[in-house]
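Trainee: Give me the fold of what follows.
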Amino acid sequence: MTSLDSAHPLAAGLTAASRLVRSYQGEHQEVTPVWFMRQAGRSLPEYRELRVGMRMLDACLDPAMASEITLQPVRRHGVDAGIFFSDIVVPLKLAGVAVEIQPGKGPVFERPVRTLDDVKRLEETDPASMDDATFAPIAEAVRLTTAELGETPLIGFAGAPFTLAAYLVEGGPSKDHIRARTLMHADPEAWSRLMAWTADISGAFLRAQVLAGASAAQLFDSWAGSLSLADYTEHVAPASARALSHVRDLTYAVPVAPPHVPLQASVRQDGEPAVRNVPLVHFGVGTGDLLKAMHEVGADAVGVDYRTPLDEASRRLGHVVPVQGNVDPAMLAAPWEVLAPHVETVLRRGLDAPAHVLNLGHGVPPETDPAVLTRVVELVHGWRP
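Mentor: Here you go, the predicted model:
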């Protein structure tokens, strides 16, 4: 186990008592915490103004800009967490992979990875060699952000190994990830080595964010919904566990009796401070059948997309796992008299789990009216069962 620096927001007591962190740790909160995936970005006019003339990956690697973009939705909406502004392919770019994000299309790779020789070419960059200097822009952006956030937690994130591998094999976005799934079965050695490499890249990216000040971390498996449970369990889950192992050992001592925390939550029976790990969340799209397996890779909480009701998700998870989600993003464009009852239904269903963090069942659509998100936050914070 590795203890976080005493100045880290969790160890210093700034965020350990926050609604978000305690919910991820399974403690039900009277006021449900809320944040939105892709809350930082295209739906905000201030983001579009700031990004004029700058490419996406350049913005991600500019610490001051990445920090400002992360902070924008926190200021505007009053959400309970910032989500670090970056992209899942950033660690690939830092590892020397030729990738660019094309507007309207997504990440596009100069050389797809489809053979064992291609994987060996990737392995020429050892993820273990990606040191503090490699991740310096990321760490600086996190430090700038947490200095402004104060008691509001920052969530770090990374793409799960399968999603990164799928992008690399396909060479860009895909609807069915057929090439990636073919490689999985046609060349098990190439697949295994590719998954190990992407797991260590993602894990290093996550660890850099947490050590710099993130109070939680989320692993996104955007494309895992294309897999069967058998394929996920055998060919993907071990790599996701490997990615999370890079941050699973990071712990902090809960400050004794921090504000708003019951004494029993902050100290052990012997009077010593309780030691907790940095909370980890695992989210996937179209992964209703994989929820239990996704939890078992080492996550503390599980994100649920809009397809599976939260009470059903909690049942599949044995009613013992905190859940996150899962307002349908399509509802954000509906009239308020339609959206509000939908949000309240999600909140009620979330009561079936030990704790619930309200979020969307996917990301904020770029055409979303920001005022609607602010109104949703106000509704959630004012809602009581």
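
Trainee: contacts, neighbours, all on C-alpha from now
Mentor: Noted.

Trainee: tell me, what residue is most central in the protein?
Mentor: residue 218 (2.6 Å; Cα atoms, centre = their mean).

Trainee: residue contacts, that one?
Mentor: Contact criterion Cα atoms under 8 Å, 6 or more residues apart in numbering gives 155, 156, 157, 158, 280, 281, 282, 283 as the residues in contact with residue 218.

Trainee: which element is it on?
Mentor: If you go by DSSP states H and E, residue 218 is part of strand 216-221.

Trainee: picking up where we left off before, I'd like the distance between the residue nearest to the centre of the chain and residue 334.
Mentor: 28 Å (Cα to Cα, to the nearest Å).

Trainee: another one to check against the first:
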Amino acid sequence: MASTTSPSSQVFAPLQNDLILRAARGEKTERVPVWLMRQAGRYLPEYHEAKGNTKFFDTCKNPQLVCELTIQPVRRFNLDAAIIFSDILVIPVAMGLTVANDPGHGPVYADPVTCPEDLKRLSADFDIVSELGYVYEAITLTRQKLNGKVPLFGFTGAPWTLMKFMIENVSAGPNPNKARRFLVEHPEASHQLLGMLKDAVTRHLVHQIKAGAQIVQVFDSFAGELGPSLFSKFELPILRQIAKGVKEQLKEMNIDPVPMVVFAKDAHFAIEELSKSGYDVVGLDWCTQPLHARKLAGTVTLQGNLDPVMMYATKDEIKCAVKEMLKKFGTQRYIANLGHGVLKDTNPDHVGVFIDAIHTYSEDMNTGS
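Mentor: Take a look at the predicted model:
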């Protein structure tokens, strides 16, 4: 297997399994690699045992505990990547918003953004190492503990998704349209806020890669609700700038680039544009038709997209769903995943069936058996 050049002062073990990195780059793979969004988390009994009563953000700020939680699913399953245990909301907090309650019970800000004047309260040029150094420390530690077994994902929330949380206090209760209304009523302030978030996201990704992340994903969990017009006007240019900015900053630092994944949930209207936005991989939710996505995406690698509720199906039904998914996506330029995160009451044994089926059936397809 290929080894990777260390992006930091740390010397990391050679990589034993580079399937995901090869798939992301469009190189031939002997089987389809698989990982899961939210693969480290509440559905695993060992997660609850290790976390105990520690609050969510306190957990995120504990590198040793983050390392343990990140590696737990890699120990249990034959996964092809680990993803650092963290949260997309670390950036708004670093910029100055105050969390009123623990995100483990739903993130709610004490001081959400309600008008353009509120942007003055936000720190655009915060000291990223001082504010988010715990993430980077956890990445370096986890990369060391993985000892080259599989690559390590870093991640961030996309600017629009972060903006929505900052304005709507999503978990405080239904408040649809408030963030989209802000875009329409205050377009100049919206561009300003998205630009601030874009800069923070770019820096956050670069520091994660510098710390040891070997592939990164940008989660735009609420992209679809923008629709084609607002998405093209406000978010798509920002996503492009993030991909470009990360690569440029890494080049300036003499750090090798890593594959980048964009996951814009429900933005089915933008698959073609996203495939040309500078990312190596386009993630798909479960409402996307694989064959249609292939036609639109060209040669870019695709990731996804089994409905997470299929993990509640019987094991045989999960295997059948995997076969059907692989037939439609094919076995090359493809990374298997769910169409969103693992649901918290999912049976871990069913997750194992899904992962093993991906490997078994894709190997059979590649050998023609």
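
Trainee: quick one on the thing from earlier: now tabulate the contacts of residue 218 of structure 1 in a markdown table and tack on neighbour count.
Mentor: Shown next, in a markdown table, are the contacts of residue 218 of structure 1 (neighbours: other Cα atoms under 10 Å):
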| residue | neighbour count |
| --- | --- |
| 155 | 25 |
| 156 | 26 |
| 157 | 28 |
| 158 | 28 |
| 280 | 25 |
| 281 | 25 |
| 282 | 27 |
| 283 | 28 |
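
Trainee: In structure 2, which of those still touch?
Mentor: Here is what carries over to structure 2 from those, by both residues aligned by TM-score structural alignment, their matches' Cα atoms under 8 Å: 155, 156, 157, 158, 280, 281, 282, 283.

Trainee: about what we covered before: from the contacts of residue 218 of structure 1, pick the one nearest residue 95 of structure 1.
Mentor: Closest to residue 95 of structure 1 out of those is residue 158 (14.4 Å), distances taken as Cα to Cα.

Trainee: is it true that the closest one lies in a strand?
Mentor: Yes. According to DSSP: H, G, I helix; E, B strand; the rest coil, residue 158 of structure 1 belongs to a strand.

Trainee: which non-adjacent residue is nearest residue 79 of structure 1?
Mentor: Sequence neighbours aside, residue 35 is the residue nearest to residue 79 of structure 1 in space, at 5.2 Å (criterion: Cα to Cα, 6 or more residues apart in numbering).

Trainee: Likewise for residue 55 of structure 2?
Mentor: Using Cα to Cα, 6+ apart, the nearest residue to residue 55 of structure 2 is residue 102, at 6.5 Å.

Trainee: Pretty sure that neighbour sits against residue 58.
Mentor: No. Contact between residue 102 of structure 2 and residue 58 fails when scored by Cα atoms under 8 Å: they sit 9.2 Å apart.

Trainee: can I assume residue 20 of structure 2 sits in a helix?
Mentor: Yes. Counting by three-state DSSP, residue 20 of structure 2 falls inside a helix.

Trainee: Show me what the helix or strand hosting residue 381 of structure 1 is in contact with.
Mentor: Element membership for residue 381 of structure 1, per DSSP H and E: helix 370-382. Outside helix 370-382 of structure 1, the residues within contact range by Cα under 8 Å, 6+ apart are 31-34, 43-44, 76-79, 332, 340, 343-344, 347, 358.

Trainee: ok, of those, which one's closest to residue 24 of structure 1?
Mentor: Among the contacts of helix 370-382 of structure 1, and counting by Cα to Cα, the member closest to residue 24 of structure 1 is residue 33, at 10.0 Å.

Trainee: Not counting residues beside it along the chain, what's closest to that closest one?
Mentor: residue 357 (5.2 Å).

Trainee: what's the burial count for the equivalent of that neighbour over in structure 2?
Mentor: Using TM-score structural alignment as the criterion, the counterpart of residue 357 of structure 1 in structure 2 is residue 335. Residue 335 of structure 2 has 28 neighbours, counted by other Cα atoms under 10 Å.

Trainee: Against residue 24 of structure 2, how distant is residue 335 of structure 2?
Mentor: Distance from residue 335 of structure 2 to residue 24 of structure 2, by Cα to Cα: 8 Å.

Trainee: Give me the common contacts of those two.
Mentor: Common neighbours of residue 335 of structure 2 and residue 24, counting by Cα under 8 Å, 6+ apart, are residue 301.
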